[in-house]
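[1] The sequence and its predicted three-dimensional model are supplied below.
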Amino acid sequence: MIVYEYPFNERIRTLLRLEDLYEKFSFFLQQDHPYQHHVALSLIFEMLEVAGRADLKSDLLQELERQKQTLLGFRSNPNVATDMLNAIIEDINRINAALMACQGKSGQNIRENEWLMSIRGRTIIPGGACEFDLPSYYAWQNNSAEQRRADIAHWFAPLVPLFEAISMALRLLRESGNTTKMLAQAGSYQQMLQGKVYQMIRLRLDANLGAIPEISANKYMLWVRFMSQDGTLKPRAFESEVPFELTLCNF
C-alpha cells in the first residue's frame, strides 16, 4: 500500500517538506561514504531555507499546547487508555520545554559558522564543491566516517527540538482523522466538503493497481484524478475503478 498526503495550507506544506528533508538527512547521515555525508550536509542547508520562517517555532509551540489542552479533556473519559494518553501528554511537555529552550532563529549556530556558510555558498553552484574550490572541505571529507558523522550530528543538534516538535505535530494530525473506504469511478472521485476546514488529506491505495492520484482540494470540494504511467513514464488518465482509503485530517 502507498500513502499519499495532500496539505491544505502553507503551514502543513512546510511541515511536510521539513519532515521529508529530515528523513533523507537521517538516512544519509547513517551511511559511511563522504559523498553520502555531503548529501546529508546539503540537506541541512535545505532545511535552513525551508525553516527560515520566523514564526515556525511559535506556531509549533502554540499548536502543541492547544493539542495538549484537548488531550487533557479526555482524561475523564472512561473509554480512553489513560497510560497512553499520559505518555503523549508527557512527550508534548518534554518537546515544548526543549523547543522553548532554543534561543534565536532556527539553525543560527550553522549560520554563524563561517566554514559551513562557505560550503553552503559553493553547493548552490553546480559542481561548485570540488576539491580545488574547497580544499578544507575536501580535507574534512577524508576524515573517518565516524568523525564526519559526529561533526554533522553536532552541527545539527540545536535543530533536534524543532524536528521533534514537527514529528509530534504531524503525528497528532495524522491520527486525528477517520479512515473511510472509497471507490473512484472511471478513475475520478469528487467529494463536497461543505466549507469544513481540513489540514491534510491522506489517501491510501494498493501499489499493484498502478494508479497515481492527482489531488486538488479547497474547503468546498475534494477532487482526485487517478493517472497511470506507460513505459516512457508519461502520465495518462486511469479509466478503471480505483478502490482506496481516504482520511480527512484536522487538528
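    In hand now; what should we look at?
[2] contacts, neighbours, all on C-alpha from now
    Fine.
[3] for the residue lying farthest from the centre of the chain, what are its contacts?
    The centre of the chain is farthest from one residue, residue 132, which by CA atoms, centre = their mean lies 35.1 Å away. Listed by CA atoms under 8 Å, 6 or more residues apart in numbering, residue 132 has no contact partners.
[4] One more: residue 142?
    So residue 142 contacts residue 34 (CA under 8 Å, 6+ apart).
[5] hang on, the residue farthest from the centre of the chain in a strand?
    No. Going by DSSP: H, G, I helix; E, B strand; the rest coil, the assignment for residue 132 is coil, not a strand.
[6] how near is it to residue 237?
    Going from residue 132 to residue 237 by CA to CA, to the nearest Å gives 49 Å.
[7] Residue 214 falls within a strand, correct?
    Yes. The assignment for residue 214 by three-state DSSP puts it in a strand.
[8] The closest residue to residue 175 other than its chain neighbours: neighbour count?
    Once flanking residues are discounted, residue 175 sits nearest to residue 249: 7.6 Å by CA to CA, 6 or more residues apart in numbering. Residues lying near residue 249 (other CA atoms under 10 Å) number 21.
[9] those helices in the stretch 51-200 of the chain, which residues are they?
    Under the criterion DSSP state H, counting those that start in this stretch, helices of the stretch 51-200 of the chain are mapped to 56-72, 82-101, 108-111, 114-123, 135-141, 145-156, 160-174.
[10] Among these, which comes closest to residue 244?
    helix 160-174 (16.9 Å; CA to CA).
[11] Next, the buried residues of the closest one.
    Going by neighbour count (16 or more other CA atoms under 10 Å), the buried part of helix 160-174 is 160-170, 172-174.
[12] Pull the contacting residues for the nearest residue to residue 7 once chain neighbours are set aside.
    Computed as CA to CA, 6+ apart, the closest residue to residue 7 that is not its neighbour in sequence is residue 200, at 4.4 Å. By CA under 8 Å, 6+ apart, residue 200 lies in contact with 5-8, 12, 173, 248-250.
[13] Second structure follows, compare the two:
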Amino acid sequence: MTQVLDGPHTTAPVSQLTRYEFPLNERIRTLLRLEDLFSKFNFFVSQDHRLDHHTALLTLFEIIEVGSRADLKSDLLQELDRQRTTLSQFRNHPNVDRDALEETLGGIDWAVGELNQFNGRLGYHLRDNEFLMIIRSRCSIPGGVCEFDLPGYHRWQSRPASARRTDIQAWFDPMRPLAKAVELVLKILRDSGEMTLAVAEQGSFTQQMSGKTYQLLTIDLPSELEVVPEFSANKYMLWVRFNVPNANGVSKNNPYLDPVEFRIRLCSL
C-alpha cells in the first residue's frame, strides 16, 4: 500500500534530511556528473595545500572525460534556447518574481553567448598542453606522479598556492560557460517539480506515471533513518524500494519492511 500526502507546504517532522537524486535518462545523468565534478573542482582549487591542487587537477581531467560527448554543447544550447523562449512569456505575469526571472534570463543569455564562442569539445584547448597531458597520462598509473617520476610537476607543486591557483583557473576558464549552462539547466529542471510527502508501506512505494516523461527523481529521507532508496521507472509506473545497508554497504536483497515517510519530487523540462 502506498500513500501520497499532497500539498506544497507539507513537511516531514525531522530536523535533517538526506537528498538522493536519480536521473531518468542518460543526458541528465551526464549533467549531474558534471555538476558534481564542477563542485569538487571549485572546492579543491580554493584550498591552499598542494595535495588539494593535485586533486583539483585530477578532477579537471575527470571533467574532460565526462564532458567530451560530441553533442553536449548542442544539447545545452537547444535546451537553454527553449527555456529562454518559455520563461520570456512570464515577464508580464503578475505572480512571477521579476528579479529572479530576469536573473535567470540574463544567465541564459550569457551562457548561450559564451557557448556559441566555444569551439571544439570540452577540454580540447588543453590537448597541446604537454605539461598537463603528461600528468594526465601518469595519473592512470598507481603512484605514477611521485616526484622522481615527474620532477617538473614536483617543482610546480612547490610554487606558492596563489600561483598554482592562477594556473589551474586559467586552464579551467574556457570551461566556465559550460559549467554555467549545466548549472542553469539543472536549476530549471529542479524547480519544475513540486515536493510532496509520501509514505512507503513495508518499505515499498509505487506511483503511476500516466505516460508522462520525467528527467529527474528526487527523494528526501530523514538522515537518521538507516535505509537506502533504489528505484526503477518507465513511462507507466515508478517503483521506489528502501533497503537496509549491510556491513559491506550493499543494500540489495535486504529490504526495509517498516513504513518510510519521505519527500518525493518528479521533475521535467
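    Cool, got the structure. Just so it is clear, the structure is predicted and the values come from calculations on it, not from any experiment.
[14] Quick check: TM-score for this pair?
    The TM-score (TM-score structural alignment, normalised by the length of structure 1) is 0.96; 251 aligned residues with a CA RMSD of 1.3 Å.
[15] hang on, the earlier thing: kindly indicate which of the buried residues of helix 160-174 of structure 1 lies nearest residue 152 of structure 1.
    Once CA to CA is applied, the member of these that ends up nearest residue 152 of structure 1 is residue 160, at 12.2 Å.
[16] what does the closest one align to in structure 2?
    When structure 2 is aligned by TM-score structural alignment, residue 160 of structure 1 is paired with residue 176.
[17] so what's residue 125 of structure 2 up against?
    residue 174.
[18] So the residue mapped onto it from structure 1 versus residue 121 of structure 1, what's the distance?
    With TM-score structural alignment as the criterion, residue 125 of structure 2 lines up with residue 109 in structure 1. Distance, residue 109 of structure 1 to residue 121 of structure 1, using CA to CA: 16 Å.
[19] Next: residue 11 of structure 1.
    Separation of residue 11 of structure 1 from residue 121 of structure 1 (CA to CA): 27 Å.
[20] Of all the residues in stretch 146-155 of structure 1, which ones are buried?
    For stretch 146-155 of structure 1, using 16+ other CA under 10 Å, the buried residues are 148-149, 152-153, 155.
[21] can you check stretch 29-45 of structure 1 too?
    Going by neighbour count (16+ other CA under 10 Å), the buried part of stretch 29-45 of structure 1 is 29, 34, 36-38, 40-45.
[22] Run through who's touching it.
    Contacts for stretch 29-45 of structure 1 (CA under 8 Å, 6+ apart): 21-22, 24-26, 28, 120, 123, 141-142, 145-146, 148-149, 152, 156.
[23] Pick out whichever of these sits closest to residue 66 of structure 1.
    Among the contacts of stretch 29-45 of structure 1, and counting by CA to CA, the member closest to residue 66 of structure 1 is residue 22, at 24.7 Å.
[24] Next, the contact list for the aligned residue in structure 2 for the closest one, please.
    In structure 2, residue 22 of structure 1 lines up with residue 38, judged by TM-score structural alignment. By CA under 8 Å, 6+ apart, the residues touching residue 38 of structure 2 are 63, 179.
[25] let's go with 7 Å and repeat that
    Going by CA atoms under 7 Å, 6 or more residues apart in numbering, residue 38 of structure 2 touches residue 179.
[26] Next secondary structure after the helix or strand hosting it?
    Assigned by DSSP states H and E, residue 38 of structure 2 falls within helix 26-46. Counting by DSSP H and E, the element after helix 26-46 of structure 2 in chain order, helix or strand, is helix 50-66.
[27] so that following helix matches what in structure 1?
    Counting by TM-score structural alignment, helix 50-66 of structure 2 falls onto residues 34-50 of structure 1.
[28] Tell me the residue in structure 2 aligned with residue 176 of structure 1.
    Using TM-score structural alignment, the partner of residue 176 of structure 1 in structure 2 is residue 192.
[29] Which residue, other than its chain neighbours, is closest to its match?
    Residue 192 of structure 2 sits nearest to residue 267 (CA to CA, 6+ apart), 5.5 Å away.
[30] Show me what the one you found aligns to in structure 1.
    Under the alignment (TM-score structural alignment), residue 267 of structure 2 maps onto residue 249 of structure 1.
[31] Quick check: that match vs residue 184 of structure 1, distance?
    From residue 249 of structure 1 to residue 184 of structure 1 the distance is 20 Å (CA to CA).
[32] same thing with residue 235 of structure 1?
    Look at residue 235 of structure 1 and residue 184 of structure 1: by CA to CA, they are 18 Å apart.
[33] Looking at these two, which is more packed in?
    Using other CA under 10 Å as the criterion, residue 235 of structure 1 and residue 184 rank with residue 184 on top: 17 against 13.
[34] Test my guess that the more buried one contacts residue 241.
    Yes. In this structure, residue 184 of structure 1 is within contact of residue 241 by CA atoms under 7 Å, at 5.5 Å.
[35] Now do the contacts for the match of residue 176 of structure 1.
    With contact set as CA under 7 Å, 6+ apart, residue 192 of structure 2 has these partners: 267-269.
[36] Just put the residues you listed in a markdown table and tack on distance to residue 129 of structure 2 and secondary structure.
    Converted to a markdown table, these look like this (distance: CA to CA, whole Å; DSSP: H, G, I helix; E, B strand; the rest coil):
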| residue | distance to residue 129 of structure 2 | secondary structure |
| --- | --- | --- |
| 267 | 40 | strand |
| 268 | 40 | coil |
| 269 | 38 | coil |
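[37] Still touching in structure 1? Go through these.
    Mapping the contacts of residue 192 of structure 2 onto structure 1 (both residues aligned by TM-score structural alignment, their matches' CA atoms under 7 Å) leaves 267-269 still in contact.
[38] Among those residues, which one lies nearest to residue 247 of structure 2?
    Within those, the smallest distance to residue 247 of structure 2 is 33.5 Å, found for residue 267 (CA to CA).
[39] from what I can see that closest one touches residue 189, true?
    Yes. Using CA under 7 Å, residue 267 of structure 2 makes contact with residue 189 at a distance of 5.9 Å.
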